[in-house]
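Peer 1: sequence first, then the predicted structure, then my questions.
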Amino acid sequence: MTERRVRVRLRRRWVALAAVVPALLLAACVQVPFSGPVQPGGEVEGNIDAEFDFLPSGPAEGASQEEILAGFLAATTASQNNYRIARQYLAEDAQQVWNPYAGTLVRSREGIVARVDDSTLSYTAAVSAEVDGLGRYSSAGESPQELAPFRFVEEEGEWRIAELQDGILISQQAFPSAFSQHSAYYYDPAFQNLVPDLRWFPTRAEVASRIVRAVLEAPTSWLEGAVVSAVPEGAALAAPVTVTGGVAQVDLTDEVLLIDDAQRRALKRQLEASLRNVSNVASVQLTVDQNPVQVTDGPLGLDVPPQVDARLLVRTEESFGFVGASGVEPLGLLSERVLDLQATAVTLGPSGTLAAALTDAGVWSVRTGEAPAALLDARAGLIAPSVDGYSFLWTTTASGAGGIRATELNGTIHAVEAPIAEGDRVVSIDVSRDDARMLLLLDGGSGPRLVVAAIIRDVQSNVPVRLGRFEELPIVGGTPIDAAWVDEVRVAALVSDVDGALAQLLEIGGRSRSLGRPADAVQLVGGNGGAEGLRALTVDGVVLEPRGSGWQSTGARAVFLGIQQ
């Protein structure tokens, strides 16, 4: 094999690891659709450590090159003991240098194996997704790719793989059991909220250490400018993370000793949030050279993820408030003002004392106290507003005329730059509960677009300045209706096609699937509890909830559903 062919680009190097996944592996895995039309399915499981092991067999005596390759690929789904079984398929020298953690490619269907010469095989496959060495997932194209070849040698009369490149490739059917998802957390610049960055790691490969290494690095690029880290510059993990009695010992380099106690407290909280879904981890002990670093208690008790009132917020013909056992429970003067304004859409802020209300006249701030409702944006063609934890009301028109505004309660308007393409119609905007991200549903010339973007704020005043680059999410085609935050790393979109309304669940930095068809739905809102907390409103005012692969009536009726930020 020539030097040039060995040093192919990263994608080709990773895919060189995967030629064939045997029928046994395919039969053992749950079939999860990642290409073609979206079909109804079960709940996307998130933030869960798999509690079972897949143990493939080692190489059989007398196996051919093709059989060795197939066995190796099956074994790369088992990361136990540093991919011990997979390494048995490699020549002795290759076992020492192969790094399976450099990255992962996920193939969407079977590839084609071809022989290059007596000791070399090549492979062509379609790759649907990539996971880099820090666990960042990204979708990839479906077109066939000719992948880098790899070479075999005989050792003691048996074929073994002698040349291969770092990383692994597995089927999309095997991916959910071979990898688990976790969030690496960062702070907003004010250190008021923890912001998640979804990552994927092999389920049995020192997950805690890999999460910590991810946190010590920069966030995914589209979040830059909206998040910061408590990690001191230059800090690194000095030893693998160990867990004893529920305490994860994170041994870092001595940069940690140079920061003050407030930053160490923030760092400890950042790591605890990031490790919270690792089995048996309840807290973190920072150490340097295995010696404990003292961190005093402080006020950084942030909710992860942030929660809202579990009750449904609705506007009925007679009232506005939370649905309770005895009917709709109003929010005092705020509810009275919403009714007086004849609002057509309301977003309730995290404090529960401030709301943004849309009426025929424009968007109003509505509060529970003595302050009267105030008209803050009177532009024509406004869509449903959003509100954030800093009491900015977010507004824009469907046409995009006048751009996105973030308005203070005193009426001060701040124009927010956003990379909305000319001709795109804005269907919905929703600020995340961590105040660091914006979800936008757009209707463009080529169809619907669902995007998330970082909210870049002035560091001193927290005034929103601009949205970062748009991170596209793979929404289905049709006419966009509505979108909502499901939880801190998942969103949902409602689109209408020839068969009616279709709801879709999408992970930000992960996979997507259908949530079925809520018949005649015109609005979608999130709550708590993931996808089970979603509610849809039909054109006839019936409130629906997801049940299995379908939607059923909750028994409640509404004019519109209130959004809880």
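Peer 2: Here it is on my side, so go on. Numbering: from 1, shown residues only.
Peer 1: please make it C-alpha for all contacts and neighbour counts, starting now.
Peer 2: Will do.
Peer 1: tell me, how many neighbours does residue 291 end up with?
Peer 2: Neighbour count of residue 291, defined by other C-alpha atoms under 10 Å: 11.
Peer 1: again but with residue 375, I slipped
Peer 2: 18.
Peer 1: residues contacting the residue nearest to it when sequence neighbours are not counted?
Peer 2: What sits nearest to residue 375 in space, not counting adjacent residues and going by C-alpha to C-alpha, 6 or more residues apart in numbering, is residue 364, at 4.3 Å. Going by C-alpha atoms under 8 Å, 6 or more residues apart in numbering, residue 364 touches 356, 357, 358, 373, 374, 375, 376, 377.
Peer 1: how about the contacts made by residue 348?
Peer 2: 354, 355, 356, 387, 562, 563, 564, 565.
Peer 1: OK, contacts around residue 402?
Peer 2: residue 396.
Peer 1: so it belongs to a helix, correct?
Peer 2: No. With DSSP: H, G, I helix; E, B strand; the rest coil as the criterion, residue 402 is located in coil rather than a helix.
Peer 1: any idea how far it is from residue 453?
Peer 2: Residue 402 sits 19 Å away from residue 453, going by C-alpha to C-alpha, to the nearest Å.
Peer 1: go on, residue 421?
Peer 2: 14 Å.
Peer 1: more neighbours, those two?
Peer 2: Shown here are residue 421 and residue 453; by other C-alpha under 10 Å, residue 453 has more neighbours (24 against 11).
Peer 1: try it against this one:
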Amino acid sequence: MPDNGGVGPVEASPKQPQVRVFAKPPRKNAPPSEIVEGFLEALTSDDPKYSMARKYLTKKARQVWQPDLSTTVLADGPNADTERTSRDSDGGGYTYALSGRRVATVNEQHAYQPEEGAYTETVHLTQRKDGQWRIDRLPAGVVLGESDFQRSHHAVNKYYFASRSSSDGAEAQEPRLVADPVYVRRWSDPVTETVKSLLKGPTDWLDPVVVSRFPTDTRLKKGTKALAPDDQNRLRVPLNERADRVSTSQCSRMAAQLFFTLKGVISSGVEQVELEKANGDTLCVLNADDADAIAPHRTVDSPGYQYFIDAEHRLVRLPKTKGSMEPVPGALGSGEQKLRTAAVSRDEDRAAGVSAGGQLLFVGSLLPGAALEPTKVRSEGKGEPDNRLTAPSWDGRGDLWVADRDPDNPRLLWLGQGEGDPVEVKVSGLEGGRITSVRVSADGVRVALLVEKDGKTALRIGRVEREGTAEQPEVAVRKLRKTAPRMEEVTAMSWAGGSRLVVAGKESGGVQQLRYVHSDGSVSSGTALPGLTAVTGIAASEDDRLPLVASSEDGIVRLPPGANWRTVVKDGSAPVYPG
């Protein structure tokens, strides 16, 4: 530590940890309790192969221990439970009990799964012939406190293509890339580990609705130890013989998956990806322009406007950064039909609006003079508008979604291309809950739902499965999972990228707060959001350079990057970006 000189500020980067932890080897003649503590501390280190942690194990235990099998995340570090710690009856060993509050588990696929509950495991020690105590039996995988997990692991999006279904028409667009979030260790060559994980395929939860363009059993070429970009951010990836015979177009799609996956891993970005055959020949080369042309990871270009409902119940728009509001072109901006909520298609050509009373859904073009077209969606809910239709949502395929909150007939509805007869979506896992808000991801593969049950509203993410035919499509939402498990009451939410959402809600006994969460249920470690009072709606863009927009007791407000909330208009509600 310096003992003289001035004091100056230190700029901390939110993307890289500023502290590295180095484990210590076991001390000679250390007692059993110190061995256990030393081993648990070694698990928190940045040692890529856990070589120091293995020094606390017997030879046999080192051979069978599989630290990559799983990671258990606890609210705090594992604690030694003295009441359950005991010495063996023959005096030859000790059993130490570990306890804690489980937060999540990261499985062998690196997938994060929220998992609240008690954690209880044991560690057994034995004394070697030289008198040194070592661990001979221990739980599978690794156990970490939440703060150590966030410091030592990095959230990464792998990318796969959305699956086509039998209900897709011949004119269906090229499937979009879908983000599959996983966690990799920061100091264990994250580039190589991420590529290996991508090649092994999507996580189990996402697997039924996505495909990889890499042939089955494609892996890195045998003998490849580490991947790293050159000084011009070009990365060469040698593959095994399974990829030797792919076509040029397939190879380009394989490279696009790699390109967008690695953009989130290499801090300086990646400019070019080159795939190699097993014999060293080039399969294909893909740069940034080619990647965007082949598989745009955003559904559309950056939106031109932000939208909301004004005091006259019209759909109005704001330029995305500066400028004054104006009614949208067409009937939805004329005031001809009073609106409660609205949604704008991702290409900003059409919009859907729910009537002021919440009973009816309309669709109209955003062209001057365009007429308003009523859909066949109607809610029969009684009483307040909150018992009728939610705000609608467009996916990247051009399909329209809306939920009916009628207590006597709650349902989720889907309209192909925003027209025709609505299809009732089968939703598994609601367990008696009622959908009160719906937001579909740009790729159309995942849907975020606010589900009300027993007076509480929680955020759930489900995967969208499409079946049937183009004439008789069947749509289902399956495998709902918790996405903000610590929030007892969620008020509003919006997709904010490939696998991230922004959520307004509060924890038990707490005040309302704004937070970014990942679609797998983990909390984003990015910059905290400034507080805002009484948030009733929030909107975010896939383009993270654009401001958040919210409705609160201060009216319609915007949060530009690096600034604080600023009021745009005093009277307004239901803010949305396209989608």
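Peer 2: Arrived safely, thanks for sending. If you're wondering where the values come from, they're calculated on a predicted model, not measured in any experiment.
Peer 1: preserved in structure 2, out of the contacts of residue 364 of structure 1?
Peer 2: Retained contacts for these in structure 2, judged by both residues aligned by TM-score structural alignment, their matches' C-alpha atoms under 8 Å, are 356, 357, 358, 373, 374, 375, 376.
Peer 1: now, these that are in strands?
Peer 2: 356, 357, 358, 374, 375, 376 (DSSP state E).
Peer 1: could you identify the most distant pair in those residues?
Peer 2: Using C-alpha to C-alpha, these span at most 11.5 Å, a distance reached by 358 and 374.
Peer 1: what about these two, which has more around it?
Peer 2: Neighbour totals were compared for residue 358 of structure 1 and residue 374, and residue 358 leads with 27 against 16 (other C-alpha under 10 Å).
Peer 1: neighbours of residue 63 of structure 2, how many?
Peer 2: Residue 63 of structure 2: 10 neighbours (other C-alpha under 10 Å).
Peer 1: for the stretch 1-150 of structure 2, which segments count as helices?
Peer 2: Per DSSP state H, counting those that start in this stretch, the stretch 1-150 of structure 2 carries helices over the ranges 32-43, 51-54, 59-64, 146-152.
Peer 1: in a markdown table: these, plus distance to residue 549 of structure 2.
Peer 2: Formatted as a markdown table, the helices of the stretch 1-150 of structure 2 follow (distance: least, C-alpha to C-alpha, whole Å):
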| stretch | distance to residue 549 of structure 2 |
| --- | --- |
| helix 32-43 | 42 |
| helix 51-54 | 47 |
| helix 59-64 | 52 |
| helix 146-152 | 28 |
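Peer 1: ok, and the closest non-adjacent residue to residue 439 of structure 1?
Peer 2: residue 452 (4.6 Å).
Peer 1: map that neighbour across to structure 2 for me.
Peer 2: Counting by TM-score structural alignment, residue 452 of structure 1 lines up with residue 461 in structure 2.
Peer 1: again with residue 171 of structure 1
Peer 2: Under TM-score structural alignment, residue 171 of structure 1 pairs with residue 145 in structure 2.
Peer 1: now residue 103 of structure 1
Peer 2: Match for residue 103 of structure 1 (TM-score structural alignment): residue 70.
Peer 1: for residue 269 of structure 1, same thing?
Peer 2: Residue 269 of structure 1 maps onto residue 256 in structure 2, by TM-score structural alignment.
Peer 1: burial measure for its match, as a count.
Peer 2: Residue 256 of structure 2: 30 neighbours (other C-alpha under 10 Å).
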